[in-house]
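Here is my input, please return the structure:
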Amino acid sequence: MTKKYTRFAEFYPFYLSEHSNRTCRQLHFVGSSLVLSTIVLALVTGNAMWLLAAPVCGYGFAWIGHFMFEKNRPASFKQPLFSFMGDWVMYWQLLTGKISFQPA
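Modelled structure (predicted):
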């Protein structure tokens, strides 16, 4: 990524293009689901230690997807805020069926 994006609307199509591998998208989805699960566990049990697992799950699954399957560097290395936002927009769109796990 050489361009520095200033608007999320411009960044998101690039973000999706960096997630064109089905397994990478699946790993992002699993990681994000586990992040939500660790937050719920922390709230339900009152044990904040569960929150330590959230970034490990989120970034761990995503980075495995990028390095092993997508064969690129995560956009979070250059634009962390937009990348974080993109993770959750993509998660919601995958969950609701707006986009597919199998990119076109």
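
only C-alpha atoms for contact and neighbour calcs from this point on.
Noted.

residue contacts, the residue nearest to residue 34 when sequence neighbours are not counted?
Excluding its sequence neighbours, the residue lying closest to residue 34 (C-alpha to C-alpha, 6 or more residues apart in numbering) is residue 57, at 6.2 Å. Contact partners of residue 57, counting by C-alpha atoms under 8 Å, 6 or more residues apart in numbering, are 31-32, 34-35.

The structure of the following sequence is requested for comparison with the preceding one:
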Amino acid sequence: MSAFPSFRDFYPFYLNEHRDRRCRLMHFIGSSLVLLIVAYALFSGRLVWLWLAPVAGYGFAWIGHFVFEKNRPATFHHPLYSLMGDWVMYWHVLRGKVKI
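Here you go, the predicted model:
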């Protein structure tokens, strides 16, 4: 059972785990690469490229956590909420609500 009854309760914790702007930047780069890889794979018909999407997304995010944030990614304890948090934070960065 999650310690968070809803994503709304989880998201402030998620943002607190991403205080370092460099970590947020690494997340943004990884998420952007995921979108580009998925788009390329779908539009080119080369679906074999899809294996790179989680490598790019998690790879950049985890580097941000281990190198800059010095904490463990929330993915290890809250995988679904963490994935949701990645995309909400991505959208918030695009809209200027979260700074990188």
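
where does the TM-score land?
The TM-score (TM-score structural alignment, normalised by the length of the second structure) is 0.96; 99 aligned residues with a C-alpha RMSD of 0.9 Å.

Tell me the spacing between the residue nearest to residue 34 of the first structure and residue 80 of the first structure.
Look at residue 57 of the first structure and residue 80 of the first structure: by C-alpha to C-alpha, to the nearest Å, they are 17 Å apart.

Using the aligned residues only, give the average distance of the lengthiest helix in the first structure to the second structure.
Taking DSSP state H as the criterion, the first structure has its longest helix at helix 22-45. With mean C-alpha distance after the TM-score superposition for the first structure, helix 22-45 of the first structure departs from the second structure by a mean of 0.4 Å once superposed.

which bit of the second structure covers the helix or strand that that helix is followed by?
Counting by DSSP states H and E, the next helix or strand C-terminal to helix 22-45 of the first structure is helix 53-64. The aligned range for helix 53-64 of the first structure in the second structure is 52-63, by TM-score structural alignment.

Superposed on the first structure, what's the mean shift for that stretch?
Stretch 52-63 of the second structure versus its aligned partner: 0.2 Å mean (mean C-alpha distance after the TM-score superposition for the first structure).

Buried residues, that stretch. List them.
53, 56-58, 60-63 (16 or more other C-alpha atoms under 10 Å).

any chance of these in JSON lines, with distance to residue 44 of the second structure too?
Converted to JSON lines, the buried residues of stretch 52-63 of the second structure look like this (distance: C-alpha to C-alpha, whole Å):
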{"residue": "53", "distance to residue 44 of the second structure": "15"}
{"residue": "56", "distance to residue 44 of the second structure": "19"}
{"residue": "57", "distance to residue 44 of the second structure": "20"}
{"residue": "58", "distance to residue 44 of the second structure": "23"}
{"residue": "60", "distance to residue 44 of the second structure": "24"}
{"residue": "61", "distance to residue 44 of the second structure": "26"}
{"residue": "62", "distance to residue 44 of the second structure": "29"}
{"residue": "63", "distance to residue 44 of the second structure": "29"}
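
Between which two of the residues you listed is the distance greatest?
53 and 63 (15.5 Å; C-alpha to C-alpha).

center of the second structure - which residue?
residue 86 (3.4 Å; C-alpha atoms, centre = their mean).

and that residue, what is it in contact with?
27, 31.
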